[in-house]
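Participant: Next one to model:
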Amino acid sequence: MSIPLILVGAGGMGRAWLQTIEAEPRAELAGVVDLDLDAARAALVEAGRTDVRVGSDAVALAQETGAQAVVNVTIPRAHHPVTTAALFAGLPVLSEKPVADTLPRALSLAAAAEVTGQLFMVSQSRRYNPQLFSLRAQAEGLGVAGALVTEFFKAPRFGGFRERMLHPLLLDMAIHPFDTARFLLGAEPVSVYCEEFNPPWSWYDGDAAATAIFEMDGGARFVYTGSWCSPGQETSWNGSWRLSAERGTATWDGDHEPVVEALEQGAAEQGALDEAVLDEVGTVPGEGIAGALAEFLDALAAGAGAAPGRSEGAGVVTPMGEVHENIMSLAMVEAAVESASRGGRVRVDEILENAWRQALAGESRDEVRERLAAWPSVRGALTAGARV
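Facilitator: Below you'll find the model as predicted:
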């Protein structure tokens, strides 16, 4: 039985999501919402689905069509109002990253999910990659991690807003490798030291290059070095990765299968590692946004709601990207930007607590403010029950 969905946003990414929904047999496109109704109609004409309803309000169109969930592909500053309205209307939400345009608004959404009991999942689409799942399984087989290093060097000429941003690399792209690092290490950030700079030939107004060193809980270090104005010998869009652990090293070029070299590993141990890798890769529900949609539908079918603190039935697993789990990736971005601005090491908990105070001060819904105020700590609220 398919689940009827409302797609909110008919721009470039909205059209990609429209195609993905159409290709998923368990999903039914019930309506498309955009402030520009002509854009919504044009997207449907392009897809050959002129029979689908359009509107300018997601909740209203869901009520008219009987849709049961929302896919939010609006611009970041619209994520908070669109998702909040859907959650309070009893509609689970799958949203494009980032969870919100600011960390305080992201915390507000986590509290709103708790208050309403509805699932809110963020599509961190680059996690849905079989090679990445393979690398994580190999990392687990190598024992305690010491250092995870990634390099990202590209030279895209986007034009438009990205070339005018103050922190183009950190704000628009770094959330992907930051999220990947959490996934690979199974660890959360403790602190960061970051430096930004802009090469003299850069076509960006803001700093288009950065290096960040994160301390992760458990003691491992994650080192990110990247540039968006580095022509020649470019890396994959997934970056180039190296993990150093107690029993060996694993590398991944971002486009092909990872390579592992384990020390003093016998045939039996290698066989066990190979089996673990196969099992891990077999858990990938799909690639890219198709994988995110598949996991969202799996979670809805299993009865998943808002973590943490919900009552889970047998077999119900919090999906990757559930709002509480995903916020830490956005916190890493904001902490890195703050560190670069200050010129010193920044504790992630400081960033989280400051954002929590701003969320409390700016929250317009009494029940959401009360839930935020009841959190014993931000980190505790985000990590309790979250799947990593």
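Participant: from here on, contacts and neighbour counts on C-alpha atoms
Facilitator: Will do.
Participant: tell me how far stretch 195-206 is from the chain's mean position?
Facilitator: 26 Å (CA atoms, centre = their mean, to the nearest Å).
Participant: Over to stretch 88-105?
Facilitator: Taking CA atoms, centre = their mean, one finds the center of stretch 88-105 at 11 Å from the center of the full chain.
Participant: Name the surrounding residues that touch it.
Facilitator: 59, 68-74, 76-80, 83, 86-87, 106, 112, 116, 118-124, 293, 296, 323, 326-327, 330-331, 334, 352, 355-359 (CA atoms under 8 Å, 6 or more residues apart in numbering).
Participant: what about 7 Å?
Facilitator: The contact list for stretch 88-105 (CA atoms under 7 Å, 6 or more residues apart in numbering) reads 59, 68-73, 76-77, 79-80, 83, 106, 116, 118-124, 296, 327, 330-331, 355-356, 358-359.
Participant: So which residues of the stretch 51-200 of the chain form strands?
Facilitator: For the stretch 51-200 of the chain, the strands defined by DSSP state E, counting those that start in this stretch cover 53-55, 69-72, 93-96, 120-123, 145-153, 189-197.
Participant: this one next, for a side-by-side:
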Amino acid sequence: MKPFRVVVAGCGGMARVWVEYALGRPDVEIVGLVDIVAANAQAMAERYGLAVPVYTDLAEAIAATGANLVFDVTIPSSHREVVTTALGMGCHVFGEKPMATTWEDAKAIMETVAKSGRTYAVMQNRRYNKQIRALRRLVADGTIGQVGFVNADFFLGPHFGGFRDQMESPLIVDMAIHTFDQARFITGANPVSVYCHEFNPPGSWYQGNAAAVCIFELSDGSVFCYRGSWCAEGAPTSWEASWRVIGSRGTAIWDGRTPPFAEVVADGAEPKFFRDVMRVDVPLAWPGQEGHAGCLDEMFSALAAGRRPETDAHDNIHTVAMVYAALESARTGRKVEIRV
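Facilitator: All right, here's what the predicted structure looks like:
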């Protein structure tokens, strides 16, 4: 018997990425597919030639198959029910972001994680990119000195259709969570407060607020400023955002598309109005897979080794806290302290 017996919960579009990854691992066996619409699960089974039962109830699927791991690829509003059910039945869970659609649900999930003793890891695929890994190393090595100001711009105009168009806060909840997590990853710091102004610009095709400006104070004393819009057509940034990290000795730049670099004060630079700087390029040395595959590699490696994955819920809760504190700030018009 293979060590990882997986039930896939949610058989929509993103589930294909997870299923295709699992089918490429010799230590994984998909033993069941679950969807509230049985036809979706059956279509998934037929698409990949999976001779496995399909279910509309997760608890029934786990009990019938003897699964020990659940892939939660359901819509965000289902995450609390799926995760707590799976953990309560002794399964580990790997799931799509966000952990939950409310802070109350996130806290309830964390309580279940603590009681279960099982692993719940959350997909943060944008950490698994050779360029962001190089940027993180540049910052951690002190190349630009002590970090004081981190800036991310995210401007795109995707027409998704579906649930995102109906969300109250599509940008912050469904997309900015990635950029918030990237900021934590790049700096190695956690949030302590936020002021956020959220709004819906003219011409937006979203029902909820599709743009925001957020100012976070981080635990290392630095400030992270996020500017974003999901209804900005023309001159797009990358999906990875465009970054400027300013330290006491210089500045690191990453446009999300090309390798990061820094400009730092040159050794022995003489005092003058603008001091001389020198460019520092960073090799893309990280050997892992990128995107979802890289994050899933880490999840499985950690589970096999009996350690917490990099994007374990105990870490990811800090990213989730950034989201819901930002929403509270936008609602109340005041700075919000972040406590996890």
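Participant: so where do the helices sit in the first structure?
Facilitator: With DSSP state H, the ranges of helices along the first structure come out as 12-23, 37-47, 58-65, 76-88, 103-116, 130-141, 168-172, 175-185, 267-281, 288-302, 323-342, 348-362, 366-374, 378-383.
Participant: of all those helices, which lies closest to T251 of the first structure?
Facilitator: Nearest to T251 of the first structure among the helices of the first structure is helix 130-141; the distance by CA to CA comes to 7.9 Å.
Participant: circling back: would you turn the strands of the stretch 51-200 of the first structure into TSV with distance to T318 of the first structure and mean neighbour count?
Facilitator: Converted to TSV, these look like this (distance: least, CA to CA, whole Å; neighbours: other CA atoms under 10 Å):
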stretch	distance to T318 of the first structure	mean neighbour count
strand 53-55	31	21
strand 69-72	17	28
strand 93-96	13	26
strand 120-123	9	30
strand 145-153	25	20
strand 189-197	20	22
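Participant: and those as JSON lines, adding distance to A267 of the first structure?
Facilitator: What follows is the strands of the stretch 51-200 of the first structure, written out as JSON lines (distance: least, CA to CA, whole Å):
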{"stretch": "strand 53-55", "distance to A267 of the first structure": "59"}
{"stretch": "strand 69-72", "distance to A267 of the first structure": "47"}
{"stretch": "strand 93-96", "distance to A267 of the first structure": "43"}
{"stretch": "strand 120-123", "distance to A267 of the first structure": "38"}
{"stretch": "strand 145-153", "distance to A267 of the first structure": "22"}
{"stretch": "strand 189-197", "distance to A267 of the first structure": "35"}
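Participant: Tell me which of those approaches E280 of the first structure most closely.
Facilitator: strand 145-153 (18.3 Å).
Participant: which residues in the second structure does that closest one match up with?
Facilitator: Matched against the second structure by TM-score structural alignment, strand 145-153 of the first structure falls on residues 147-155.
Participant: That stretch against the first structure, how far on average?
Facilitator: Comparing stretch 147-155 of the second structure with its match in the first structure after superposition yields a mean distance of 0.6 Å (mean CA distance after the TM-score superposition for the first structure).
Participant: and the aligned partner of A331 of the first structure in the second structure, what does it touch?
Facilitator: Using TM-score structural alignment, the equivalent of A331 of the first structure in the second structure is A321. Contact partners of A321 of the second structure, counting by CA under 7 Å, 6+ apart, are I338.
Participant: follow-up on the earlier one: okay, the helices of the first structure in a markdown table with distance to E261 of the first structure next?
Facilitator: A markdown table is the format used below for the helices of the first structure (distance: least, CA to CA, whole Å):
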| stretch | distance to E261 of the first structure |
| --- | --- |
| helix 12-23 | 37 |
| helix 37-47 | 47 |
| helix 58-65 | 51 |
| helix 76-88 | 41 |
| helix 103-116 | 39 |
| helix 130-141 | 10 |
| helix 168-172 | 32 |
| helix 175-185 | 17 |
| helix 267-281 | 10 |
| helix 288-302 | 28 |
| helix 323-342 | 29 |
| helix 348-362 | 33 |
| helix 366-374 | 46 |
| helix 378-383 | 32 |
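Participant: of all the ones you listed, which lies closest to F197 of the first structure?
Facilitator: Of the helices of the first structure, the one closest to F197 of the first structure (CA to CA) turns out to be helix 323-342, at 9.2 Å.
Participant: buried sites along that closest one?
Facilitator: 323-340 (16 or more other CA atoms under 10 Å).
Participant: what residue of the first structure matches up with F261 of the second structure?
Facilitator: That one, F261 of the second structure, aligns with V259 by TM-score structural alignment.
Participant: Quick check: the alignment partner in the second structure of P168 of the first structure vs M99 of the second structure, distance?
Facilitator: Under the alignment by TM-score structural alignment, P168 of the first structure pairs with P170 in the second structure. Using CA to CA, to the nearest Å, we find P170 of the second structure at a distance of 15 Å from M99 of the second structure.
Participant: Ok, A140 of the second structure next?
Facilitator: 27 Å.
Participant: between these two, who's got more neighbours?
Facilitator: M99 (28 against 16; other CA atoms under 10 Å).
Participant: what's E140 of the first structure in contact with, if anything?
Facilitator: Applying CA under 7 Å, 6+ apart, no residues contact E140 of the first structure.
Participant: Against G186 of the first structure, how distant is it?
Facilitator: 9 Å.
Participant: which residue packs closest to N198 of the first structure, ignoring adjacent ones?
Facilitator: Leaving aside its chain neighbours, N198 of the first structure sits nearest to D207 (4.4 Å; criterion: CA to CA, 6 or more residues apart in numbering).
Participant: Mind telling me what that neighbour corresponds to in the second structure?
Facilitator: So D207 of the first structure corresponds to N209, using TM-score structural alignment.
Participant: So that match sits against S169, correct?
Facilitator: Yes. The criterion here is CA atoms under 7 Å, and N209 of the second structure meets it with S169 at 5.0 Å.
Participant: so who does T84 of the first structure touch?
Facilitator: 109, 112.
Participant: what do you get if the cut-off is 10 Å, keeping everything else the same?
Facilitator: Neighbour list for T84 of the first structure: 91, 93, 108-110, 112-113, 116, 120, 365 [criterion: CA atoms under 10 Å, 6 or more residues apart in numbering].
Participant: just I62 of the second structure next, same as before
Facilitator: Counting by CA under 10 Å, 6+ apart, I62 of the second structure touches 5-7, 31-34, 55, 68-70, 85-86, 89-91.
Participant: just Q124 of the second structure next, same as before
Facilitator: Q124 of the second structure neighbours (CA under 10 Å, 6+ apart): 95-98, 177-179, 181-182, 291-292, 294-296, 310-312, 316.
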